[in-house]
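S.K.: this is the structure alone, sequence omitted:
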């Protein structure tokens, strides 16, 4: 194993996080530019019925989420034996090409298709990058490695998404996507320049990787994550009407609410990584409790601006902390299918994205008010904890035959052969 200098290690980790920054931008920037996209790609429908045009334009967001759900397990299973650096480079190139295609596609249907393609590397990138980061950081730091790679995504919600959204509002949504593509191009160069060679798992096969899906504990962990993230996205998707309709702020205040939520995500992500290194299962239970408490704070205090900001910060922090805990738990229960396990967390996250946005819209449409999504998140905590308990019980029963937490990563650092 080739030892890297601390400076080289930091640069390599920064390159991996840069990819996460681009992913955060490409995933969430459409939410702020949806009216611009609808006006440009669906002009007749927008002129006739703006709400219907916005609803149809939302397929762009759904297509991206679907691409993540499909791409994460498929790419991870087929590419587990490939050298990590080479695989990350290819994934960054696909991100770049898919995002450029999203910006240049002439019709709505082609933009939707391009968003699906651009999303395919999402889960696999985070999964492989987490394995690479874990090897770079050393034993006992898997949770912190996962959190570090996810830092790019959380920081993107604070800086990247608001900035690129503003750029898109001023120069057009296509320019915004070209800016995101430039981030992915820079990520490709950075990976080639500073990420060390890491071999894949030569014993990996598609059958072995997909074998993780035969383990009940894996499915229970995925359901735990999907419900936890679903509660978060129920709130995240409707922050704007919450701020304007409940707190009584102007629309110009909404970006500050989103920045506050993003700051909470960034802080919580690192806390979750450290908790996951201690005990992933204990972290899951603790963080579900924290998430439920933060939702109660938001519900009770959202009538005032300080209360709204405090609630959003806590919701962002507790939900983001849950992600590295769930991902580390998946890696624990997946046996040798480490690449697939590390990627599946992001399938769960995007299922939660779709579930939370859908159910949040349903409770608002039912006339229950703009705090209803927060109540929904609280309700979703119950089955989330129950699935976590079931997963814990399954692994307790199968402890003699189930592998414990890996003592080594399934990646090796060495000279290119």
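M.R.: Right, received. Where do you want to start? Nothing here was measured: the structure is a model prediction, and the numbers come from that model. Numbers count the residues shown, from 1 in each chain.

S.K.: use CA for all of it now, contacts and neighbours both
M.R.: Fine.

S.K.: how about the strands in the stretch 101-250 of the chain?
M.R.: 198-199 (DSSP state E, counting those that start in this stretch).

S.K.: which residue ranges of it form helices?
M.R.: Counting by DSSP state H, counting those that start in this stretch, the stretch 101-250 of the chain has helices at residues 108-119, 122-137, 142-155, 161-171, 173-194, 206-210, 216-236, 239-242.

S.K.: try this one next to it:
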């Protein structure tokens, strides 16, 4: 595996830490900025908004740029946004830096995915994506608690400085290891847009959004479920969340190794496991030991499908992968937005925290339906490709 792929994973870790760490810093930030905790929580929504629109927009704007140039530009703006955030005394300036930082982070994700997949042969794409996306998984395990600890002991601004410094180190790695110059096949916007007409591509986006929503509807309320339904002491909740992160790291590693050869099998097994785990979690939400085991399995099966979701889009996009890959990143963020929203509706309606398990299972069933549909379309396309040369050969013989 090229070392450049690991550099991209490190870059995602640095930026992903910023994405995640606010959940552990809201109390300190609210007190320092003089706002309520719910208003401070809108800073998380600001980041989600920036990510949702950033990937396709920046993929188009930088389509003909050398990829190293684009990656360095995104990191430079990301670092500047965090320096401004660490220095500002005002809430709305901080809000703006969160949108801008997320916007370029999404652009980095889109270009990094295309770059990583272009650096390896076709039979290693899943493994490459597991390394790049694994940076976010490690951010869950290491970056989130580390950012929280730094913020609690040195102030939330110190956590922003730490992210800026870590991102600067990643920027040096990108400058040193990512190949310069334009890709041999310079992307063409019209070709990229024609690729987006493919209905199988949008079916794959639906799978991505449903997968993320099924997992995030549970993960977003996992801490509250553990405390208020399962009855686990607050001091143990970070450890249980770490167990989830370890499961996610194992799942994305195994999924990355298997998805190149068996993408639909990985998607089917991962989704089926996710459905079962979500349903059993809803049934056993009051039992600490089963819940902890299920949290580990939720991370493992949920993240196992991630590499296949990315490589599937890349293969469908063919020679025009940049915009298609970027839109898939937006599909992830649709799931990140919609999943917790559905969970909030259910909890607000008095159905309890265990209800998020049933919603996750329902979204998983919908995801499984899209996978079965996509697999049938793939078989049909494969048969068509086999039949066409055969018909051509028969026509030649008849002449």
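M.R.: Nice, thanks for sending it over. None of the values given here were measured: they were computed from a predicted structure.

S.K.: TM-score of the superposed pair?
M.R.: TM-score of the superposed chains, computed with TM-score structural alignment, normalised by the length of the second structure, equals 0.90; 386 aligned residues with a Cα RMSD of 2.2 Å.

S.K.: if we can go back for a sec, of all the helices of the stretch 101-250 of the first structure, which one is nearest residue 92 of the first structure?
M.R.: Nearest of these to residue 92 of the first structure, taken as Cα to Cα: helix 173-194 at 5.4 Å.

S.K.: in that closest one, what's buried?
M.R.: 173-188, 190-192, 194 (16 or more other Cα atoms under 10 Å).

S.K.: try stretch 228-238 of the second structure
M.R.: Buried residues in stretch 228-238 of the second structure, counted by 16+ other Cα under 10 Å: 228-230, 232, 237.

S.K.: how about stretch 82-101 of the first structure?
M.R.: For stretch 82-101 of the first structure, using 16+ other Cα under 10 Å, the buried residues are 82-89, 91-101.

S.K.: pull up the aligned stretch in the second structure for that stretch.
M.R.: On the second structure, the counterpart of stretch 82-101 of the first structure by TM-score structural alignment is residues 65-84.

S.K.: what does that stretch contact?
M.R.: Outside stretch 65-84 of the second structure, the residues within contact range by Cα atoms under 8 Å, 6 or more residues apart in numbering are 62, 94, 97-98, 100-102, 104-105, 107-108, 111-112, 115, 160-161, 163-165, 167-168, 171, 174-175, 178-183.

S.K.: map residue 116 of the first structure onto the second structure.
M.R.: Aligned partner of residue 116 of the first structure by TM-score structural alignment: residue 99.

S.K.: next up, the contacts around its match.
M.R.: 46-51.

S.K.: before we move on, the earlier item: dump the buried residues of stretch 228-238 of the second structure to CSV, plus distance to residue 318 of the second structure.
M.R.: Compiled in CSV, those are given as follows (distance: Cα to Cα, whole Å):
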residue, distance to residue 318 of the second structure
228, 48
229, 47
230, 47
232, 49
237, 44
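
S.K.: from residue 319 of the second structure, how far out is the closest residue to residue 112 of the second structure other than its chain neighbours?
M.R.: Once flanking residues are discounted, residue 112 of the second structure sits nearest to residue 8: 6.4 Å by Cα to Cα, 6 or more residues apart in numbering. Distance of residue 8 of the second structure to residue 319 of the second structure, given as Cα to Cα, to the nearest Å: 22 Å.

S.K.: neighbour count winner among the two?
M.R.: Neighbour comparison, residue 8 of the second structure and residue 319: the larger count goes to residue 8, with 30 against 15 (by other Cα atoms under 10 Å).

S.K.: please identify the helix or strand for that one.
M.R.: Residue 8 of the second structure belongs to helix 3-21 when elements are defined using DSSP states H and E.

S.K.: ditto for residue 396 of the first structure
M.R.: Assessed by DSSP H and E, residue 396 of the first structure sits inside helix 372-397.

S.K.: buried stuff in that helix?
M.R.: Neighbour-count burial for helix 372-397 of the first structure [16+ other Cα under 10 Å]: 372-378, 380-382, 384-385, 387-392, 395.

S.K.: next, the angle helix 216-236 makes with it.
M.R.: Interaxial angle, helix 372-397 of the first structure versus helix 216-236 (axes from the mean of the first three to the mean of the last three Cα atoms, to 10 degrees): 170 degrees.

S.K.: helix 372-397 of the first structure vs the second structure, mean deviation?
M.R.: Taking mean Cα distance after the TM-score superposition for the first structure, the mean distance separating helix 372-397 of the first structure from the aligned residues in the second structure is 2.3 Å.
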